[in-house]
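Q: Provide a 3D model corresponding to the input given below.
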Amino acid sequence: MNLIDKATEAYPQYSTSIEKVLLNAQKLHEYEKNKPNNETTTKMWAMLIDTDKNLLAGFFKRWKNETKLSASFTTEAKKQIEEAMQILLKFEGQKSKENRTLLENFVIKNQ
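A: The predicted structure is shown next:
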């Protein structure tokens, strides 16, 4: 989330850090994909790393393309990304029916 706050600055100075974050997210997606009965978590990670979605990888793609993003856009995008990450972490922390429903609803809403 701290890196997202830097999007009002020039992309190139953060490109190495962004690549590391995206690589780690891709690794987590692969890890989750290979666990049994883990379709919902896998879908969420797929959304986070999809450059055509408005979440993590999509945000970084836009920042790269525009070099700098406005503070208002960054603030709103960060809220969406934070919500996705919090829902995912909550589900991973406690795989209850309620948390699964939250995760599934987020995935459906953002497909």
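Q: rest of the way, CA atoms for contacts and neighbours
A: Will do.
Q: Would you mark the buried spots in the longest helix along the chain?
A: With residue count as the measure and DSSP state H as the assignment, the chain has helix 71-93 as its longest helix. Buried positions in helix 71-93, judged by neighbour count with 16 or more other CA atoms under 10 Å: Thr74, Ala77, Lys78, Ile81, Ala84, Met85, Ile87, Leu88, Lys90, Phe91.
Q: Please provide the structure for the following sequence as well, for comparison with the first:
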Amino acid sequence: MKLYNSILTLTISLIIWSCSSISVFSPEAYKQAVNLKVESLELMSFATEPYSDFSEDIVYLQTELKKAYEFSRGRPDNEISTKQWEILIDEEGNLLGGFLKRWETEGTLSEMFVNEMQMLVSDAFDTIIGLESGKIDPSEFK
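A: Presented below is the predicted three-dimensional model:
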């Protein structure tokens, strides 16, 4: 009887999980995430140099990141991806937003810190990209 209850609970959980709504695949969102990953990691590589030398590039990147967040937020049933964007760009957090804020505050960052942060930011972008690529393409519904 315990085994039956365990299997029943697992089955019900899987059914509920599989029925949760998730946005459909968006080639635009996928491309946006890939492009921003490349641009972000490239800009981060210059953080060993003075922030002031790259302030315009940083403002541009931050604007593009906010656009990606707003695009994600505006898509129906896209809360998980939107939350990942929030975490990535949060200036008080420990990913890209926090990195850029720290660069601004400190002026320059150590190469070791930059390299470590690039790995973390790359992984965060990979999560967003993976979430998007795992969604069903609307053309598959036909």
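Q: Mind checking the TM-score on these two?
A: In this superposition the chains share a TM-score of 0.82, using TM-score structural alignment, normalised by the length of the first structure; 96 aligned residues with a CA RMSD of 1.1 Å.
Q: Specify which member of the buried residues of helix 71-93 of the first structure is nearest to Tyr31 of the first structure.
A: Using CA to CA, Leu88 is the member of the buried residues of helix 71-93 of the first structure that lies nearest Tyr31 of the first structure, at 14.6 Å.
Q: Which position in the second structure pairs with that closest one?
A: Taking TM-score structural alignment, Leu88 of the first structure has Ile128 as its aligned residue in the second structure.
Q: and that match, how far is that from Phe113 of the second structure?
A: 23 Å (CA to CA, to the nearest Å).
Q: In contact with Thr127 of the second structure, which residues?
A: Gln84 (CA atoms under 8 Å, 6 or more residues apart in numbering).
Q: at 10 Å instead, please
A: Applying CA atoms under 10 Å, 6 or more residues apart in numbering to Thr127 of the second structure gives the contacts Ala33, Ser81, Gln84, Trp85, Val121, Ser133.
Q: just Ile4 of the first structure next, same as before
A: Taking CA under 10 Å, 6+ apart as the contact definition, Ile4 of the first structure lies against Ile18, Leu56, Phe59, Phe60, Trp63, Leu69, Thr74, Thr75, Ala77, Lys78, Ile81.
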